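# When you get a sec, could you give me coordinates for this:
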Amino acid sequence: MTTATRSEFDQGIALSPAGPGRYAGELGEGWQIGGGVNGGLLLAVAGHALSLEHPEHPDPVSISGYYLSASVPGPVEVRTETVRRGRSLSTGTASLHQDGEERLRVLATYGDLDAQAGEVRTSAVPFEMPPPEECIGVEHAPKQLIEQAALLERFDLRLDPATVGWAVGAPSGNGCIQGWFRLADGREPDPLQLLLVADALPPVTFDLGLPGWAPTIELTVHLRARPAAGWLRVRHATRNLAGGYFEEDAEVWDSTGRLVAQSRQLARAPRG
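Just a heads-up that it's a prediction; the model follows:
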């Protein structure tokens, strides 16, 4: 990617001022999964609007999105409101509207991740998996998966062979999918991209033998640090599917071995 070429991700979350606290954007065709636009991309669009509202606090620290209805490619408007503006943190809301309907409501706290880059005390360690060149690329994904997930063509995603038995009709039943992630056009990761990554892997229900679209009800992402350049190591896992819903927990580690984001979402299980 040359400096004159804007990443597809940057195009996907691009916004223009449309009045006080309002921003206009365009959801592209290439970010669809199942029946709508990917929830992580939508969270990044709303998150971008909040970054623009308080440039002194540009980075999401904690952001929660409630998905009210499916979004489709086409124009969108994001409406923001600042709830509190402090010295080190700002809190605000954002709502994404399309075709006269609210599609997503967000509540988030923003800060400056560079100001928090010092002390780290953690017992967390990166999970083990083969290097990217020994993992399974998107080019090997089942045709039917690509047909319902156009956004996979935007990714350079390499899944751990131990967690892709579902692709050949042999899901492990463990409810875990993990792999290496970067954008196909080479754009390096940043905090807004981490919002996409938190919802980028195939649903963990695939590993439970439940193929199909798993629409997100709610997604919360905690950002712990600004990611270093290079591959991201991503794991999605679930422990409980009940009443037609399941949780999906994610960890995102950067190329230096630092835990840069954690997330949990509640999603609806695929319908048979």
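# going forward, measure contacts between C-alpha atoms and count neighbours the same way
Noted.
# how about Arg87, secondary structure?
When classified by DSSP: H, G, I helix; E, B strand; the rest coil, Arg87 comes out as coil.
# Quick check: it vs Leu259, distance?
Counting by Cα to Cα, to the nearest Å, the gap from Arg87 to Leu259 is 26 Å.
# and the residue lying closest to Leu15 once chain neighbours are set aside, what element?
Distance criterion Cα to Cα, 6 or more residues apart in numbering; nearest residue to Leu15, sequence neighbours excluded, is Gly25 at 4.7 Å. Here Gly25, judged by DSSP states H and E, is contained in strand 22-27.
# Comparing Arg87 and Leu259, which shows the higher neighbour count?
Each of Arg87 and Leu259 has its neighbours counted (other Cα atoms under 10 Å); Leu259 has more, 23 against 8.
# The more buried one against Trp253, yeah?
Yes. Using Cα atoms under 8 Å, Leu259 makes contact with Trp253 at a distance of 4.4 Å.
# can you list residues touching both of the two?
Shared contacts of Leu259 and Trp253, defined by Cα atoms under 8 Å, 6 or more residues apart in numbering, comprise Pro126.
# how much space between the closest residue to Gly169 other than its chain neighbours and Ala170?
Take Gly169 and drop its neighbours on the chain: the residue closest to it by Cα to Cα, 6+ apart is Gly209, 7.9 Å away. The gap separating Gly209 from Ala170 is 8 Å, by Cα to Cα.
# Name the residue in those two with the higher neighbour count.
Applying other Cα under 10 Å to Gly209 and Ala170 shows that Gly209 carries more neighbours, namely 17 against 14.
# what's near enough to touch the residue nearest to Leu15?
Taking Cα under 8 Å, 6+ apart as the test, what Gly25 contacts is Ile13, Ala14, Leu15, Ser16, Pro75, Val76, Glu77, Val78.
# I'd like those residues as CSV, with neighbour count appended.
Output for these, formatted as CSV (neighbours: other Cα atoms under 10 Å):
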residue, neighbour count
Ile13, 22
Ala14, 17
Leu15, 21
Ser16, 13
Pro75, 13
Val76, 23
Glu77, 24
Val78, 27
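# would you turn those into JSON lines with secondary structure and distance to Gly137?
Compiled in JSON lines, those are given as follows (DSSP: H, G, I helix; E, B strand; the rest coil; distance: Cα to Cα, whole Å):
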{"residue": "Ile13", "secondary structure": "coil", "distance to Gly137": "25"}
{"residue": "Ala14", "secondary structure": "coil", "distance to Gly137": "28"}
{"residue": "Leu15", "secondary structure": "coil", "distance to Gly137": "31"}
{"residue": "Ser16", "secondary structure": "strand", "distance to Gly137": "35"}
{"residue": "Pro75", "secondary structure": "strand", "distance to Gly137": "32"}
{"residue": "Val76", "secondary structure": "strand", "distance to Gly137": "32"}
{"residue": "Glu77", "secondary structure": "strand", "distance to Gly137": "35"}
{"residue": "Val78", "secondary structure": "strand", "distance to Gly137": "34"}
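# Next, the second sequence, to be compared with the first:
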Amino acid sequence: MAEAASAPSPSRAVTGDSEFDRDTAVVRREPGVYDIDLSAGWTILGAVNGGYLLAVLGRALGDALPHPDPFTVSAHYLTASRPGRAVIRTETVRTGRTLSTGQASLFQYDDEGNEVERIRVLASYGDLAGLPDDVRTTAKPPAIPPYEQCFGPADGPDPLKGVSAITDRLLLKLDPATVGWAIGQPSGKGEMRAWFGLADGRDADPLSLLLAVDALPPTAFEMGLKGWVPTVELTTHIRHRPAPGPLRVAITTRNLAGGFLEEDAEVWDSEERLVAQSRQLARVRLA
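Coordinates of the predicted model:
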């Protein structure tokens, strides 16, 4: 079992008043229509991170639907999002006593001012606080060395040559067993593990779990591949509201074929609970 650790932070932001909250805030223009300026602070190689986009759309759906918490969110990434103005359109598909389902699309604008759809989401929302406490599982938390024995972006070379702005907004400490790629010695295994938190100390909540499943370096790096690994589809299940404290994230890939790979992620909280799971299909460059 990994030793619990508290990520250092000179001051702790609170939920509702942090950089993540400000940068995912949406403004309701009219029922079902929301405006946002996508922040450049959550980009990789100039493209907006898919987990950040999932949180943005998740916030809009949380306002549009009668239930408070995302249970499952499935997203198809159609075109790369860029920092700047965007509009989100939501639609309620069904409302029930336990779950409500909605869909949302995020649009940006081309040089002629025409809307271009960037991402489309179908999601079901419920109330995590109302779930029963019964847990029957064979899943086990990932074994990660203590926080101080793991490595962050400042501990080695930047594989993206300083153009990954999102790293400044995160507290990531990678398991030494999964950082061979950073020194040109990838293990060949499709594995990535890390302690995860937000740089301003804000504790995790269901929306930030949507970010956490897509915030680590791609498993493709440890398989000896480099460059951008764009997400094609990402489905996330939120299983429990996380306890305060750092999260542990483990991602594995078992199959890379035809230029595409899957990434299966698990997120565990400080109380040893599995709080989120995801699977995504991503594209890789083989040459």
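# And the residue nearest to Leu15 of structure 1, what's its match in structure 2?
Matched by TM-score structural alignment, Gly25 of structure 1 corresponds to Ile36 in structure 2.
# what's the answer for Glu119 of structure 1, then?
For Glu119 of structure 1, the residue aligned by TM-score structural alignment is Asp134.
# From Ile166 of structure 2, how far off is that match?
In terms of Cα to Cα, Asp134 of structure 2 sits 36 Å off from Ile166 of structure 2.
# If you tally nearby residues, what's the number for the aligned residue in structure 2 for Pro73 of structure 1?
Pro73 of structure 1 maps onto Pro83 in structure 2 when the alignment is built from TM-score structural alignment. Counted by other Cα under 10 Å, the residues lying close to Pro83 of structure 2 total 16.
# residues in contact with Pro83 of structure 2?
Asp37, Leu38, Ser39, Ala40, Thr43, Gly46, Ala47, Val48.
# Output the residue interval of structure 1 matched by whichever helix or strand Ala194 of structure 2 is part of.
Element membership for Ala194 of structure 2 (DSSP H and E) is strand 191-198. Aligned using TM-score structural alignment, strand 191-198 of structure 2 spans residues 176-183 in structure 1.
# The matching stretch vs structure 2 - mean distance after superposition?
Here the mean offset of stretch 176-183 of structure 1 against structure 2 after fitting is 0.4 Å, by mean Cα distance after the TM-score superposition for structure 1.
# Now do that stretch: everything it contacts.
129, 132, 135, 154-160, 163-164, 188-189, 197, 201-204, 207, 230-238.
# Taking those residues, please make a ChimeraX selection of just the buried ones.
Buried residues among those (16 or more other Cα atoms under 10 Å), as a ChimeraX selection:
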select :129,132,135,154,155,156,157,158,159,160,163,164,189,197,201,202,203,204,207,231,232,233,234,235,236,237,238
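# Cross-reference the contacts of stretch 176-183 of structure 1 with the helices and report the matches.
The helices, defined by DSSP state H, take in Val197 from the contacts of stretch 176-183 of structure 1.
# Take the contacts of stretch 176-183 of structure 1 and keep only those in strands.
Using DSSP state E, the members of those that fall in strands are Phe155, Asp156, Leu157, Arg158, Leu159, Leu232, Arg233, Val234, Arg235, His236, Ala237.
# My read is that the first one contacts Arg187, right?
Pointing back at Phe155 of structure 1 there. No. Taking Cα under 8 Å as the definition, Phe155 of structure 1 is not a contact partner of Arg187, at 10.4 Å.
# and the contacts of Pro83 of structure 2 as CSV, adding distance to Trp195 of structure 2 and neighbour count?
Listed next are the contacts of Pro83 of structure 2 as CSV, based on distance: Cα to Cα, whole Å; neighbours: other Cα atoms under 10 Å:
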residue, distance to Trp195 of structure 2, neighbour count
Asp37, 29, 17
Leu38, 26, 24
Ser39, 24, 17
Ala40, 24, 17
Thr43, 20, 21
Gly46, 25, 16
Ala47, 24, 17
Val48, 22, 23
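# The equivalent of Trp231 of structure 1 over in structure 2 and Gly197 of structure 2: what is the separation?
For Trp231 of structure 1, the aligned position in structure 2 is occupied by Pro246, per TM-score structural alignment. Per Cα to Cα, Pro246 of structure 2 is found 6 Å from Gly197 of structure 2.
# cool, Asp175 of structure 2 as well?
Counting by Cα to Cα - Asp175 of structure 2 and Gly197 of structure 2 are separated by 14 Å.
# Could you do Glu266 of structure 2 as well?
Distance from Glu266 of structure 2 to Gly197 of structure 2, by Cα to Cα: 15 Å.
# Tell me where structure 1 has helices.
Under DSSP H, structure 1 gives helices at 8-12, 39-53, 143-148, 191-197.
# For burial, what's the neighbour tally of the match of Glu119 of structure 1?
6.
# Let me see the contact set for it.
Asp134 of structure 2 neighbours (Cα under 8 Å, 6+ apart): none.
# Just give me the match in structure 2 for Ser62 of structure 1.
So Ser62 of structure 1 corresponds to Thr72, using TM-score structural alignment.
# Counterpart of Val275 of structure 2 over in structure 1?
So, by TM-score structural alignment, Val275 of structure 2 is matched to Val260.
# wait, that match sits on Ala228?
No. Contact criterion Cα under 8 Å: Val260 of structure 1 and Ala228 do not qualify, at 9.1 Å.
# Mind checking which of the two has more residues around it?
Legend: neighbour count by other Cα under 10 Å for Val260 of structure 1 and Ala228, higher for Val260 (20 against 17).
# got the contact list for the more buried one?
Leu223, Arg224, Ala225, Arg226, Pro227, Val252, Trp253, Asp254.
# just those residues now: which is nearest Leu50 of structure 1?
Distances from Leu50 of structure 1 to those, taken as Cα to Cα, are shortest for Leu223 (15.0 Å).
# I'd guessed the closest one sits against Ser64; true?
No. Look at Leu223 of structure 1 against Ser64 with Cα under 8 Å: they stay out of range, at 11.6 Å.
# more neighbours, those two?
Leu223 (24 against 21).
# And that one, how far from Leu208 of structure 1?
28 Å.
# got it, and Asp160 of structure 1?
Applying Cα to Cα to Asp160 of structure 1 and Leu208 of structure 1 gives a distance of 16 Å.
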